[in-house]
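> build me a model:
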Amino acid sequence: MRRLAETGETGETGETNRSHKPRRRAWTWAVVLGVLVAGLGWSAPAGADPGTSGLPEAIDTILGDSRMEGGAASVVVAEAASGDLLYQHAPTSRLMPASNTKLPTSAAAMEILGPDHTFTTDVLAAGRRHGATLKGDLYLRGTGDPTALAADYDSLAAQVAASGVSRVDGRLLADDTRFDRNRLGRAWAADDESSYYSAQISALSVAPDTDYDTGSVIVEVAPGAAAGDKPKVTVTPKTTYVNFDVRATTVAAGGANDLTVEREHGTNTIVVSGTTPVGGSGAQEWVSVWEPTGYAAAVFRDALTAHGVQVTGATRLGRATPATARRLASHASMPLKDLLIPFMKLSNNMHAEILTKTMGLKVSGEGSWSAGLAAVSGYLKGVGVDPGKLRQVDGSGLSRMNNLTAGQFAKLLLAVRAEPWYAAWRTSLPVACAPERFVGGTLRTRMCGTPAALNAVGKTGSLTGASALSGYVKDADGRELVYSIVLNNYLAASVKPLEDAIVVTLARSTADATATVKPTGPGARSAERTTDLECSWRKPARC
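Have a look, this model is predicted:
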C-alpha cells in the first residue's frame, strides 16, 4: 500500500491506479444502486455491474456517469491515520477548485495568524481637547474586520461620546491603509461586480447581517398599495451611502414578480427594475457597495450624530493615522477560531480575501494579495504541498484562474491533522445533513438518509462548470478517510450527486471482506440542481 505523502506530484499517469490495494485486506462496496438512484440522483452507466466490487471499481463507475462526459475529474482517497493511498484518479491534474481554495487559505490563516487573532477597529483623535471640543481630526482606523456591524460602529460612537467629546472641529478621516488599494481580485467576473459574494476588499467595511456579508447592503423591495404605484424600497443598514433609481412598477395582483436589483458600475446607485404584483412577495437582494471604506465612514458618522457628536469637517478616505493620535474608542472582533464558522460553513469569499491580505501584512508587512498568497504558499510548502505545482490567485476560489489538484488537497487534509489548531479548524467544515446553518453549512441538505449523514465533513465548491468536495468521512468500520473530489468542464446542471455518491460509497465501505452493508433510511435529499454558485451565495439563504 502506498502512502499519499510518498507519491509526490510527479510520475503519475493521470489514470486510475489500482496497484496500491492492501495486500491483507480487501475493500468491498455494498452500496445498493437503487438507493443512489432514488436518493442521490445518481444512476449507474449502462453495463455497470450492480453487484459487489472493489472500491476503485465503484468510484470508477460513478465517475463514468454521463454527466461527466467530456469533463475532467481528479479524485484521491486516503486513510487518515496512516496516509495510505486507497484510490486515485488523475491525482496530479490541475483543475479549477472553486471554493475548495478556502482550504489552504483557512489552514494557513490558523497557522500564521493564530486561532486567537482578532481584528480591531479604533477611533483616535489628533489635535487638542478644549472641554467637549476636539480641535483636530478624528480617525476611524480599521484592520480588516469582516464581522463589523452597524451596531459595532454605533458602540464606537457611544464610546467617543462617553469620553466627553461632543464636537470635532476637524475632519473624519477613514484609515484603511493596512491593506493596499486593490479592491477586486484577479480575474473576478465583471458581471458579478454588484453581487455581495464579489464585494470589494478594504480594511474598513460594514456587514449588514450576522452571516457577516461584509461590503454589502440588503435591499428589500415591497409592492405598492395599488397597480401603477412605485414599489417601496428599504435598505439595511439604514444609510444614505447608497441611493436608488426605482424604475419598477407595481402591477395587479397575480401579475409577474420579475424584479431586478443591481448596482450600476462605478457608483452606489442601485437600480430597481421590473414588476411586482399587489400583495406579492417583492424581492430581497444583497448588493455590494462601491468603495467599502466610504461605507464604513458614512455609517460611523451617522452613529456619531445619533450620539450627539458633531463633526464639522468633511469625510476623507485612505488617510493614515499619525503615531501621536490618542485612542478614544476600540472594538475587537471575535477570534479567528470563531470567525472560521461563518467563513467556512457559508463559504464567505470576503472573509477569505481579508484573511489573505492580513497574512501578507503579518508575514511581510504588506496587506496585498501577492504578499498574502506568498504567505499561503510558504505554509503549503511547510506541510509538503509544492506551491510550484499549483496556481492560487485569490483566497476564496472566486477566480477561474485557480488551479489545484485533488492530490494536493488530500495532502493538506492529512497534514493539518497534526496541527494544534486542527480541532477548531475541522469544526468549521460543513457537516452532511446537519440542519443548522452554522453546523451543516453548504452540506446541510446533502447525503441525508445515508451513512454519510452527520458523518462526512467537507468543503464544497461551485462555479459554472466546476464543482469540488474535499474533507473527511468515517467508513463502516469507524476508520477515518480523507477524500478530495474536483470535477470540471461538465455541461450538466449539477454533478453534486456524483460527489455525494462517492462519499456515501466511502461511508458504506469496509475493510473486512466478509462484511455486508445494507441500505438504511428512506434515501437522501439531494443538493439543489442549479449549482453555478455555492448555494450559500444565493440569497436569501438556500442552504
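
> only C-alpha atoms for contact and neighbour calcs from this point on.
OK.

> can you map out the helices along the stretch 1-150 of the chain?
Using DSSP state H, counting those that start in this stretch, the helices of the stretch 1-150 of the chain run over residues 4-7, 33-40, 55-63, 102-112, 150-162.

> now the stretch 301-450 of the chain
Going by DSSP H, counting those that start in this stretch, the stretch 301-450 of the chain shows helices at 336-345, 349-364, 369-382, 406-415, 422-427, 437-440.

> so what touches the helix or strand A174 falls within?
Assessed by DSSP states H and E, A174 sits inside strand 172-175. For strand 172-175, contacts defined as Cα atoms under 8 Å, 6 or more residues apart in numbering pick out 137-142, 204, 293-294, 297, 301, 311, 313-321.

> ends of stretch 380-393, what's the gap?
14 Å (Cα to Cα, to the nearest Å).

> re earlier: for M96, find the nearest of the helices of the stretch 301-450 of the chain.
Across the helices of the stretch 301-450 of the chain, the minimum distance to M96, taken as Cα to Cα, is reached by helix 406-415, at 10.4 Å.

> run the chain-centre distance for the closest one.
Relative to its chain's centre, helix 406-415 lies at 19 Å (Cα atoms, centre = their mean, to the nearest Å).

> contacting residues around L413?
Residues in contact with L413 (Cα under 8 Å, 6+ apart) are G471, V482.

> pick out the residue closest to the middle of the chain.
S347 (1.9 Å; Cα atoms, centre = their mean).

> which outside residues touch stretch 419-427?
With Cα under 8 Å, 6+ apart, stretch 419-427 has contacts from S106, A107, M110, E111, P115, K337, L340, I341, V416.

> show me which positions of stretch 498-516 end up buried.
498-511 (16 or more other Cα atoms under 10 Å).

> determine which two of those residues are furthest apart.
Greatest spatial distance among these (Cα to Cα): L498 and A511, at 22.6 Å.

> burial of the nearest residue to L443 once chain neighbours are set aside, as a residue count?
Among residues not flanking L443 along the chain, A432 sits closest, at 4.8 Å (Cα to Cα, 6 or more residues apart in numbering). Taking other Cα atoms under 10 Å as the criterion, the count of residues near A432 is 27.

> please generate a structure for the following sequence too, so the two can be compared:
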Amino acid sequence: MILMIYLFSLVSLDSILNQADLGSANYGIYVLNLSNDSVVYARFSQKLLIPASNMKIVTSGAGLFFLGPEHRFKTRLGFQGKIEKDRLKGDLVIIGGGDPMLELEDLEQFILALKNRKIKEIEGDIILDDTYFTELSLNGNNFRFERLPVGWAWHYLDARYAPEVSALSINKNCVNVRIEATRVGDYADVVIEPETEYVKLINDMRTKEGEDSIIILRRPEANIIYVSGGIGAGHTRNIEVSVKDPALFFGTCFKERLLKEGIEFKGRLRRAFEPAVQSGPLVILDSIVSEPLLHILHELNVESVNLYAETLLKTLGARYYGEGSFVAGIRMLKRFLAVCGADTGRVSLWDGSGLSRHNLISPYQISLVLRYLYLSRYASAFFELLPSSGEGTLERRFQDFDGYLRAKTGTLHAVSCLSGYLHINDTDYCFSMLFNNFVRPRKEIERLQEEIIRALYENLTGDGTELQSKE
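Have a look, this model is predicted:
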C-alpha cells in the first residue's frame, strides 16, 4: 500500500479536529484512495476503538465471502411416526436453519402442507429443533444453547434491537405492544400483537393530558411485559419488545395457528436437545426457503438489524465448524479479517452486530475490509448494501451528498462511528471514523463527521466547490 499523504487534506482535517473541542474523547480516522492505494488522511488510525454497528461491515463481508450472495436459509417441517387417515400418530418436528426473516404469515405454508396430507389431528408433540445454533459442551456430548453474546447490557435485553438469537426465529423474536389513549384518568387500551398466550401483559398505563411518559419493561427471565406511566390523550403508540426463548415463541405461534385452522393438537411443545434426525427416522413434509443472503444483508445494513447480524455470525460457525456458536462465528470473522490483510491479534470481537461494548477494532482495519470488498467480485453488490444519504440510518444525514456517499453508521452510548465509501470526481475512496468516550451530545459528533466528509469533498474535488444545503 502506498503511504502517500495529501498535505492539503491533512492540514484542513487537522484544523477541523483541533477546533472541535473533543476533550478526552478517543477517536481514529483513516481515508484511502482506492484508485491508487494511497492514504489521503490518517489520524490515530491504528487505535483500537468500539465500532458499534460498524461491526456489521465485517460480518456482512464475511457472509458474502464464505457463504456467497445466493445463500438461503431453510426451515423444515417433518414428522416422526406415521400418518393413518387424517391422524398423525407421532411427533411433528420443526427444524430451524437460522432464517431471521420468517414472519407469522410464513407459517401458513406449513399449515397448508399438513392440510395437503389430510392431517386433522396430531397425537404426539411438536418438537422444536433449534440445535443448529448451539455450542457443544466441554465433554463434546451435550449441547448448550447460547441466546445472547458477551457484552450486551442487561438493561436493553427487552428492546427490539437486542432480541435473543435462535435457529428458530419468528417476527424478529419480538411482539408489538399497542397502546391507545382513552379518557383522561382511565387505563389506556394496551394489547399484544400478535395475540398469543406466550406473553403475559400487566397494564398500569393511564391516559393523561400532555406528552407521553411510557414505561415498558420485560424482565430478562420471563415473558411478562409491564406497562406503566401515561400516554397523552388522543395518542397511539406501537413499541416492539423482544421475547425470551424465541424457539418456544415460534412453537407457540405455530400451535395457535394449528388450532385456529381446526387441526387438533393436545400434546406438548418440546425442544430438541439433540438434532431431531438423530432420534429416529424423519419424514420431511415441506421447507420454507428464505430470500437470498444479499437481500437479507441489505436490510441488515440499511436498517441496522442486529438479529440478522448475529444469525449470520452463528451460521458461519455452524457451516464451517459444525457449531453454531458465537465463538465459532467469531473465528470465521477473524479468518475473513486475515484475508483482508488485518492483524487478527490486534482485534477483540464478541458479536456480529456491534452491540457488545467489548468489541475493539481500528479504523485502519475496517478500511482494509472496505478495500478488500471493493477489489473483490462482490464490489458492486456490497456497495449497494450500505445506506446512501437520506436512506435507512442515514435518513436525516448527508442529504446533500446523494450519489457521493455510501456509509454504515454505528451508535452506542458515547460511541458514534461512520465507515464507508465516497465517490468524488470519478474516483472512489473508503474511509472509517470511530469516535468513543465523548461527553458532548451525540448530534454534535455527527455534525463533526459531516463536516469532515464535506471537507474531504471540497479538497478532493480540487476546485474548492462547496455543497449547498437543501434546507
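
> can you give me the TM-score here?
For this chain pair, the superposition-based TM-score is 0.93 by TM-score structural alignment, normalised by the length of the second structure; 456 aligned residues with a Cα RMSD of 1.6 Å.

> the residue nearest to the centre of the first structure pairs with which position in the second structure?
With TM-score structural alignment as the criterion, the equivalent of S347 of the first structure in the second structure is S304.

> same question for L63 of the first structure.
In the second structure, the residue matched to L63 of the first structure (TM-score structural alignment) is L17.

> burial of that match, as a residue count?
15.

> what about it, distance to I445 of the second structure?
For L17 of the second structure, the distance to I445 of the second structure (Cα to Cα) stands at 11 Å.

> and if you look at D91 of the second structure?
Applying Cα to Cα to D91 of the second structure and I445 of the second structure gives a distance of 56 Å.

> what of Y421 of the second structure?
Taking Cα to Cα as the measure, Y421 of the second structure falls 19 Å from I445 of the second structure.

> with K314 of the second structure instead?
K314 of the second structure is 33 Å from I445 of the second structure, where distance means Cα to Cα.

> so between the two, which is more surrounded?
The neighbour comparison of K314 of the second structure against I445 (other Cα under 10 Å) goes to K314, with 29 against 21.

> surely the more buried one is in contact with D130?
No. Counting by Cα atoms under 8 Å, K314 of the second structure stays clear of D130, with 12.0 Å between them.

> what sits in contact with each of those two?
Contacts common to K314 of the second structure and D130, judged by Cα under 8 Å, 6+ apart, are absent.

> the second structure: which residue goes with T250 of the first structure?
Looks like T250 of the first structure aligns to T207 there (TM-score structural alignment).

> what is the nearest of the buried residues of stretch 498-516 of the first structure to D477 of the first structure?
T510 (5.8 Å).

> for E444 of the second structure, see how far away the residue nearest to Q468 of the second structure when sequence neighbours are not counted is.
With sequence-adjacent residues excluded and distances taken as Cα to Cα, 6+ apart, Q468 of the second structure is closest to D400, at 7.1 Å. From D400 of the second structure over to E444 of the second structure the distance is 18 Å, taken as Cα to Cα.

> quick one, which of those two is more surrounded?
A side-by-side neighbour count of D400 of the second structure and E444, using other Cα under 10 Å, places D400 first with 16 against 11.

> dump the residue contacts of G232 of the second structure.
Applying Cα under 8 Å, 6+ apart to G232 of the second structure gives the contacts A181, T207, K208, E209, G210, E211, D212.

> which residues does the second one contact?
Translated: T207 of the second structure. Residues counted as contacts of T207 of the second structure (Cα under 8 Å, 6+ apart) are A181, T182, R183, V184, G185, D186, Y187, A188, G230, I231, G232, A233.

> nearest residue to the third one in space, please, no chain neighbours.
With Cα to Cα, 6+ apart as the criterion, R183 of the second structure has its nearest non-adjacent residue at 6.2 Å, and that residue is T207.

> same question for the fifth one.
The shortest distance from G185 of the second structure to any non-neighbouring residue, by Cα to Cα, 6+ apart, is to T207 (5.4 Å).

> that neighbour should be in a helix, yeah?
No. Read with DSSP: H, G, I helix; E, B strand; the rest coil, T207 of the second structure is strand and lies in no helix.

> for I225 of the second structure, see how far away it is.
18 Å.

> how close does the match of L63 of the first structure sit to G23 of the second structure?
From L17 of the second structure to G23 of the second structure the distance is 11 Å (Cα to Cα).

> L300 of the second structure too?
33 Å.

> between the two, who's got more neighbours?
Higher neighbour count among L300 of the second structure and G23: L300, with 22 against 11, using other Cα under 10 Å.

> coming back round to it: pretty sure the residue nearest to Q468 of the second structure is touching E471, no?
No. Contact criterion Cα under 8 Å: D400 of the second structure and E471 do not qualify, at 9.4 Å.

> any chance you could map the strands in the stretch 51-200 of the first structure?
72-79, 85-89, 120-130, 133-142, 167-168, 172-175 (DSSP state E, counting those that start in this stretch).

> okay, the third one sits on what stretch of the second structure?
The aligned range for strand 120-130 of the first structure in the second structure is 74-84, by TM-score structural alignment.

> what residues sit buried inside the matching stretch?
T75, R76, L77, G78, F79, Q80, G81, I83.
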